[in-house]
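Novice: I need the structure of the sequence given here:
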Amino acid sequence: MKIVYVPIDERPCNVDVVQRIVGVTDEVTLLTPPDHLYGYKKEAADQLGMREWVQRVNDCDALVLSADMLCYGGLLPSRLHHMTDTDRDTFIEWIRTLQSKTKAPLYVATMIMRTPKYSSDDEEPDYYGQFGAEIYRRAWLQDRDERDGLTMEEQDELANLNELIPTEYVVDYETRRAFNRSINEAMIQLVEEGVIERLFIPQDDSAEYGYTSIDQTDVLRQIQERRVFTNVHMYPGADEVGATMVARAFLDKRGTKPRVYPIWSSVLGPTLIPMYEDRPFIESMYAHLDAIGLHLVQTMEEADLVLAYNVPGRTMQESWDQDERDVTYTSFRHMRQFVTKIESALKQGKRVIVADSAYANGGDQELIMWLDELNVLEQLDSYKGWNTNGNTLGTTLAQGVFAQVGKRERIRKNVFYHVLDDFVYQAKVRMKMTDVVLPKYGANYFDLGRHAEAISQERNQMMTEVARHVIRHSFQEAWTVNTSAPWNRMFECRLEFGGTSQ
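Specialist: Take a look at the predicted model:
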């Protein structure tokens, strides 16, 4: 099977990780754009070059496309552009023309633009560095006022925010959101027309109230009015969507619907709302299963995949706070029981995939140590535990799909990759380096300056030391790790490792 894949941006999580997920099998060839067409962070990709490249690819079985890349030039440019209605109409007509010239189905992703609750211009317009938290809070209060009403204190807060935030910033921000919303509406119409086979609308950094919630309500209305709810999927997420779409295209082509049985690490966990999202874990699970084309079953015996879902006990924290974790990670959760169920499923010959969402932005050390101690870490079909719950869950399910037809050693190597990246780097090393290493170079979390290579060398050493300290029974062959900083910051790293058997 040959799949054309245009990601939402050039970061490893959207390119390298998806290639690794698919790469466990020889049954799928994933075609991605040449490197020179991609942009860099806030610098837009060559949209026209991307479109021309897609049109030149012949004889494929599915087209998996990011509207954010092909329309705006990437995820961050979608938050910064000044595009016109003419630009929008040209893009929409291009999709219609593409579909008319190919027999392959179109799987398209389009984002609901995020509104971070903190002030930072690393990924947003410049003014968001000064007024980001206020812009978020203002919309949150406005939305809550319309839906549920505000207290007197909240009314005063809203009035103060309206005075504080310069009007031109609000106009700029809301004008761009309106344009992006019009793109999403156009994509929904193309589903109704039969141009797009299946549409995916992840909500990036979503919340119960505010701009994202307002846009979500508009999108839901459009979906219902056009009666396309069977072919449009909307859920919390973003960077996992490429893996989700590729897996869905694969399953649609095969005509299969693998059965999934979930096991949870806590009783309350399924009902909790994870950080950066707007609904309980269990509702996100339903949405992701539906999007990727998997079937939920009631018993382990009838399952093709066992989803081991590691969630908080009652309170969710950032992964780098594990050394001072909330007591409910222990009192409202029993890790021994959870990993024993994983061990039992493996002994029954079941394929087990682990979604490690107990913490935000990194894996759970207690889980990793237990899996290592029981010598089951290398038997898993997938381990993921990165960024948001939606990111972790979507890529976990996608890996489960391809692992069913994958080669064991490639699967094993992929598990190790994510143990190193999602747990060792993101949970253990990233913030320690930010506190200890970066000051030596005069660098900061969002800008490594000219010292990225030297900092990455220190990261390589620190990751190796942490990994070999925590992981004592698994992946014992000689290996080396080499990292770099794709966007010259600490948030993510490009990871390569060698020395493992092929």
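Novice: hey, let's count contacts and neighbours off CA atoms from now on
Specialist: Will do.
Novice: Can you give me the buried ones in the strand or helix carrying residue 89?
Specialist: Assigned by DSSP states H and E, residue 89 falls within helix 85-100. By neighbour count with 16 or more other Cα atoms under 10 Å, helix 85-100 contains the buried residues 88, 91-92, 94-95, 98-99.
Novice: for stretch 428-440, same thing?
Specialist: Buried residues in stretch 428-440 (16+ other Cα under 10 Å): 428-431, 433, 437-438.
Novice: likewise stretch 17-36?
Specialist: For stretch 17-36, by 16+ other Cα under 10 Å, it's 17-25, 28, 30-33.
Novice: swap in stretch 338-352?
Specialist: Those would be 338-339, 341-343, 345-346, 350-352, for stretch 338-352 by 16+ other Cα under 10 Å.
Novice: so where's the longest helix in the chain?
Specialist: helix 167-193 (DSSP state H).
Novice: Look at the residue lying closest to residue 382 once chain neighbours are set aside and give its secondary structure.
Specialist: Spatial nearest neighbour of residue 382, chain neighbours left out: residue 353 (4.6 Å); criterion: Cα to Cα, 6 or more residues apart in numbering. Secondary structure, DSSP: H, G, I helix; E, B strand; the rest coil: residue 353 is strand.
Novice: How about residue 24?
Specialist: coil.
Novice: Look up how far residue 201 lies from residue 65.
Specialist: 12 Å (Cα to Cα, to the nearest Å).
Novice: for comparison, sequence B:
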Amino acid sequence: MRRIWYGMGMVLVLLGLFLPAADCLAARHAPRAETAADTGPRGKILFIPQDNRPTSGMQAAEVVRHLGYEVVMPDRDMLGGLGKDGDTEALWNWTQENARQADMAVIAADSLIYGGLVSSRKHEIPADVLRERADRLRQLHQVHPFLKLYAFVSLMRTPRSGEASGGEDPDYYISYGEKIFRYTGLMDKAEETGLQPDEQQEAAGLEQDIPAEVRKDWLERRRRNLEVTKQLMNFVREGSMDYLLVGKDDNASLSQTHRESRWLKKYGQDIPPDRFRMTAGIDEFALLLLTRAVNQRERRVPEVAVCYNEGKGGDTVPTYSDERLADTVKTDLEVAGARLQGEPSQADLILLVNTNPDGMTGEANHVREWEAAPLNNGQDRSGTAPFLQLLHSYLQTGKPVAVADVAFTNGADNALMRHLEREGMLFQLQAYSGWNTATNSIGFALGQGILACRMKRDAADALLMTRYLDDWGYQSNVRTTMAIRIEQMDDPQIYLYLGGYEQAFAEEASQLLVRFARLHLPRLERPDRLSVTFPWHRLFIAEIGLSGEDSGAERPKNEQEGRDER
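Specialist: Next up is the predicted model:
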């Protein structure tokens, strides 16, 4: 595990990084349509997440529920997790039962076929069983031909190393992951441009270094998964599925994932782009497809203007991706059923993408002075002032603004958030996202921003509060403080699996988040009721809830202070 920080002195710096802000300034809000919450649901959506994590499941569903839709989800016990396979038979039975009353279905095929996202990387399921499970989606269409069916599936990832795999891949990846990544990257390059003599020699050496049984297991599972994905693409061809989205999970420009994506692109070149897409990412797909389902039901095509920070901007190729941000944004807009608008004044929503001018995407927990990477220590960087200027200029137009905060991976930009807090702009935004990878953040900001334009102000603010608690409070600050605690214990594996320390760490994380909320999110009622738990028994995946409730952040105070409903 990479060492995160040094020095216990940084603990106090983290939690006292910003001065408590004054009361938020009164915000300008454009008029918005009322939701249908008071007149019954606008429609019923059957939703199967890819696993039991809160962000890709419950939090995605909450966005659509705030718009007035009924979203039904299976019990979390049926879903997969880090060390738990989902119950594919129970999920299929649940799907058949609940599809009868649903208007739309957004389904993670990984859950129905493999038992979840992580299970798709480790399974030992025979090919014929996989084909039978995949065929259930075609059967679903046959039985319910008027059910709009939107599905997404992951293309197996290729982590850069065993450390980067985080225990979510076969055990041998810890020892051979770095070599597997390099070897398959060379195979990818060999097919695209050919290898130089020294690269050919390196590839031959790596093939010898990686045990034959490891290579066979790794590539054979991928081959089976690839055939399943082609089967799903065939369902789209024959009209048994309305839309299929394939995600290149934790990807790189030269890797086995990128290699397979080229094969699938060729295989699906005859499928219309309004029926099939493949793009970087995976965890944001649920919300993007929920947004698409809503837009198509309401026969809307929102227009979104996109503006990047100065410097490389849209040409940034972020960590865990093999494509430019501008390409990801373009595809995500199409997936969500929206359209790119070149003139911001004509747009329904303006998406601002916070990038570093040099195109680097650092880690949200990074503050080490001796490494050449952006530091997330709350101090202004070269891109801070120009992005704030961009944000000010668009907020002044009165147009709804969403922020995709991707200057850092796996958390919010502390410098940006410090300014948003001090200048009272936190709740002037339409939507915000800064969690996990850059592609995850962009997709979530887009989906939430598009739908929040049709919500009441208090609903949009409740969703913002969830993101601020998770992406800013926990991921960029509390989690880093906890990582320092782990470093002192001289056992870095605790970061990946908390084991017997989980309860104590959950209590400490809860206390730190309560303190953070009191300092930086005074609009939150009863911050003392906040709690942090770890559904995957690891520090990176946290669920933020309220005492006595299952999950979700508390709604902010309904302060008027000059705030009109949108």
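Novice: Now the TM-score, please.
Specialist: The TM-score (TM-score structural alignment, normalised by the length of the first structure) is 0.94; 498 aligned residues with a Cα RMSD of 2.2 Å.
Novice: Quick one: residues contacting the alignment partner in the second structure of the residue nearest to residue 382 of the first structure.
Specialist: Aligned by TM-score structural alignment, residue 353 of the first structure pairs with residue 402 of the second structure. Shown in contact with residue 402 of the second structure (Cα atoms under 8 Å, 6 or more residues apart in numbering): 349-352, 429-432, 445-446, 449.
Novice: Around the equivalent of residue 172 of the first structure over in the second structure, how many other residues sit close by?
Specialist: Structural alignment (TM-score structural alignment) places residue 172 of the first structure against residue 217 in the second structure. Neighbour count for residue 217 of the second structure, taken as other Cα atoms under 10 Å: 14.
Novice: swap in residue 518 of the second structure?
Specialist: Neighbour number of residue 518 of the second structure under other Cα under 10 Å is 17.
Novice: Determine which residue lies closest to the centroid of the second structure.
Specialist: residue 440 (3.1 Å; Cα atoms, centre = their mean).
Novice: what about the strand or helix carrying residue 290 of the second structure, how far off from the first structure?
Specialist: Assessed by DSSP H and E, residue 290 of the second structure sits inside helix 285-297. Taken against the first structure, helix 285-297 of the second structure registers an average deviation of 0.6 Å after superposition, with mean Cα distance after the TM-score superposition for the first structure.
Novice: burial measure for residue 221 of the first structure, as a count.
Specialist: Residues near residue 221 of the first structure, counting by other Cα under 10 Å: 13.
Novice: Identify the residues contacting it.
Specialist: Neighbours of residue 221 of the first structure in contact, by Cα under 8 Å, 6+ apart: none.
Novice: want to try TSV for the buried residues of stretch 428-440 of the first structure, with secondary structure and distance to residue 373 of the first structure as columns?
Specialist: Converted to TSV, these look like this (DSSP: H, G, I helix; E, B strand; the rest coil; distance: Cα to Cα, whole Å):
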residue	secondary structure	distance to residue 373 of the first structure
428	helix	19
429	helix	22
430	helix	24
431	helix	26
433	helix	27
437	coil	31
438	helix	33
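Novice: From residue 145 of the first structure, how far out is the residue of the first structure most remote from its centre?
Specialist: Residue distances from the centre of the first structure (Cα atoms, centre = their mean) peak at residue 152, which lies 38.0 Å from the mean C-alpha position. Remark: distance between residue 152 of the first structure and residue 145 of the first structure (Cα to Cα) = 11 Å.
Novice: Now the contacts of residue 402 of the second structure in TSV, please, with extra columns for secondary structure.
Specialist: Converted to TSV, the contacts of residue 402 of the second structure look like this (three-state DSSP):
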residue	secondary structure
349	strand
350	strand
351	strand
352	strand
429	coil
430	coil
431	strand
432	strand
445	helix
446	helix
449	helix
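Novice: Drop the exposed ones from those and show what's left.
Specialist: 349-352, 429-432, 445-446, 449.
Novice: Closest to residue 368 of the second structure out of the residues you listed?
Specialist: Set against residue 368 of the second structure, the nearest of those by Cα to Cα is residue 432 (26.7 Å).
Novice: which non-adjacent residue is nearest that closest one?
Specialist: residue 403 is the one closest to residue 432 of the second structure (Cα to Cα, 6+ apart), at 4.8 Å.
Novice: tell me the SS of the residue nearest to the centre of the second structure?
Specialist: Residue 440 of the second structure ends up helix, using three-state DSSP.
Novice: check contacts around the residue mapped onto it from the first structure.
Specialist: Using TM-score structural alignment as the criterion, residue 440 of the second structure maps onto residue 391 of the first structure. If a contact means Cα under 8 Å, 6+ apart, then residue 391 of the first structure has 237-241 as its contacts.
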